[in-house]
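Novice: pasting the structure only:
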């Protein structure tokens, strides 16, 4: 039985390892089916959000934006399947990508879309960033990791959606919580100040990121940006968890290795919540 809090935070318990990383990278690559659909088949939005997606916890699914005709693309994380859903979110064809190369899966994806009378003449694999194909297993095919690794990665998405949505609701000028296919982060940003042209001049970002050159494990982050320099010293008030990354980066991070030291779901949730609330309070005071 999964240990969870009353608001549904699920206990994280596995130190980040190669199995977890391989599964995370495969999820990242599978998410590109949604991103490519958004880039080439859905009309472009000014903020580029046509390529992003959200996490649907009850289905353990990444879900893209709706096409004007009403259909959407989803990726089931539990079993590595790509779904085409109609306007009522009912799955039509389902494509298993396990055991296939990315190109094999992509060609089948195009064929299934075409069979649904969807114009795929513009659909291709080019992205303005490198596709994360390094996550594919030896032999270069999709292959599910252990059940533990799949489940822990699903808990990353579940918990980040939960806490980031709770925090976002406290701001009046905030973007929807979404997953972006380049960095594969679950995040949002709140606008704290705007100029006379209604352009943002101060923002706070919050989310969950996957491992990168700054932190070698999944981590929650709190970042800030200001059009004009802020008087923020590197030795800000110490956070109850995590650490400030200044001056090399404008923000703070909390790695999963620190979170799993807490062995109850309640304590983990409170640790992450305190990290964000304390950091946000410090930044808002500096942004006045």
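Specialist: It's in. Values in this document were obtained by computation on a predicted structure and should not be read as measured data.

Novice: all contacts plus neighbour counts: C-alpha atoms, from now on.
Specialist: OK.

Novice: Doesn't residue 93 lie inside a strand?
Specialist: Yes: checked against DSSP: H, G, I helix; E, B strand; the rest coil, residue 93 lies within a strand.

Novice: which one is residue 36 nearest to, not counting chain neighbours?
Specialist: Nearest non-adjacent residue to residue 36, counting by Cα to Cα, 6 or more residues apart in numbering: residue 125, 6.6 Å away.

Novice: One more to weigh against that first structure:
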């Protein structure tokens, strides 16, 4: 059911692609996470700071202006075409000069969405769990970045749908990426990940000492992973601190 959320997030990414200046690193498409409200949100889309957001618990999209919800659409039982009609009408009425276009320049890990695709709201328990995962990731990354003196924004990338941060390591030629990944070929469930790079090459982990939490990988993915099942903030921070310390040494 997490695919339903991933699909919904693409409406936000498409808005950013439609209305914001393109950046070479694609960062104009990434999303923020408002942990107080439980929203995914775009960058501001106009000079009035308006955003399109996805509300986890209500399974809906909002148009937000001045931090206030102005218009909403509940996604349950709506078709892809109905959601697009709402977005196209909304952005036209707000006199945004460019039209809203659902055109993604990356592939997603599921079949393309047709006009007659119908959203089905996940159970409240599933929505709460998915929201909990994002809040946990946000809190762990915020505290890890502060404790380890890294410098990075924390954003959600709509392609892989990870909550991620990226930073160089001071007094080193390494950079690291860390965050929360959704289930994929590496892990069956949500998991924390961290990897280091020298230039564009992943750092070999085969000689690293074992971690007290999580494990090192050194095949397609070179880095460390920790499934988040039964993991709290303290354990998440410990995992990242140990891995970062290993890279620094």
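Specialist: Happy to help now that I have it. Since the model is a prediction, treat every value here as computed from it, not as a measurement.

Novice: follow-up on the earlier one: can you tell me which residues contact the residue mapped onto the residue nearest to residue 36 of the first structure from the second structure?
Specialist: By TM-score structural alignment, residue 125 of the first structure lines up with residue 102 in the second structure. The contact partners of residue 102 of the second structure, by Cα atoms under 8 Å, 6 or more residues apart in numbering, come to 11, 14-15, 18, 84.

Novice: try residue 78 of the first structure
Specialist: Contacts for residue 78 of the first structure (Cα under 8 Å, 6+ apart) come out as 60, 150-151, 154.

Novice: Most widely separated two among those residues?
Specialist: 60 and 150 (10.7 Å; Cα to Cα).

Novice: What range does stretch 27-42 of the second structure cover in the first structure?
Specialist: Residues 49-64 of the first structure are matched to stretch 27-42 of the second structure when aligned by TM-score structural alignment.

Novice: could you measure the residue located most distally from the centre of the second structure against residue 51 of the second structure, distance?
Specialist: When distances are taken from the C-alpha mean of the second structure, residue 207 lies farthest, 30.9 Å away, according to Cα atoms, centre = their mean. Going from residue 207 of the second structure to residue 51 of the second structure by Cα to Cα, to the nearest Å gives 46 Å.

Novice: ok, back up a step: turn the contacts of residue 78 of the first structure into a markdown table, including distance to residue 168 of the first structure and neighbour count.
Specialist: Below are the contacts of residue 78 of the first structure laid out as a markdown table (distance: Cα to Cα, whole Å; neighbours: other Cα atoms under 10 Å):
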| residue | distance to residue 168 of the first structure | neighbour count |
| --- | --- | --- |
| 60 | 22 | 19 |
| 150 | 27 | 20 |
| 151 | 25 | 17 |
| 154 | 21 | 20 |
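
Novice: so which of the residues you listed comes closest to residue 53 of the first structure?
Specialist: For the contacts of residue 78 of the first structure, the nearest to residue 53 of the first structure is residue 60 (13.0 Å; Cα to Cα).

Novice: Residue 88 of the second structure in helix, strand or coil?
Specialist: helix.

Novice: Which residue in the first structure aligns with it?
Specialist: With the correspondence set by TM-score structural alignment, residue 88 of the second structure lines up against residue 110 in the first structure.

Novice: What are the boundaries of the helices in the second structure?
Specialist: Along the second structure, the stretches classed as helices by DSSP state H are 2-19, 80-93, 124-147, 233-248.

Novice: who touches the longest one?
Specialist: This points to helix 124-147 of the second structure. 1-2, 33, 35, 38, 56-57, 151-152, 154, 163, 165, 179-180, 190, 232-234, 236-237, 240-241.

Novice: now those: which count as buried?
Specialist: Neighbour counting by 16 or more other Cα atoms under 10 Å classes 33, 38, 56-57, 152, 154, 163, 165, 179-180, 190, 233, 236-237, 240-241 among these as buried.

Novice: between those, which is nearest residue 113 of the second structure?
Specialist: Checking those against residue 113 of the second structure by Cα to Cα gives residue 56 as the nearest, at 20.2 Å.

Novice: Now do the contacts for that closest one.
Specialist: Counting by Cα under 8 Å, 6+ apart, residue 56 of the second structure has contacts 5, 38-40, 127-128, 130-131.

Novice: In the first structure, which of those still touch?
Specialist: Contacts conserved in the first structure for these, using both residues aligned by TM-score structural alignment, their matches' Cα atoms under 8 Å: 5, 38-40, 127, 131.
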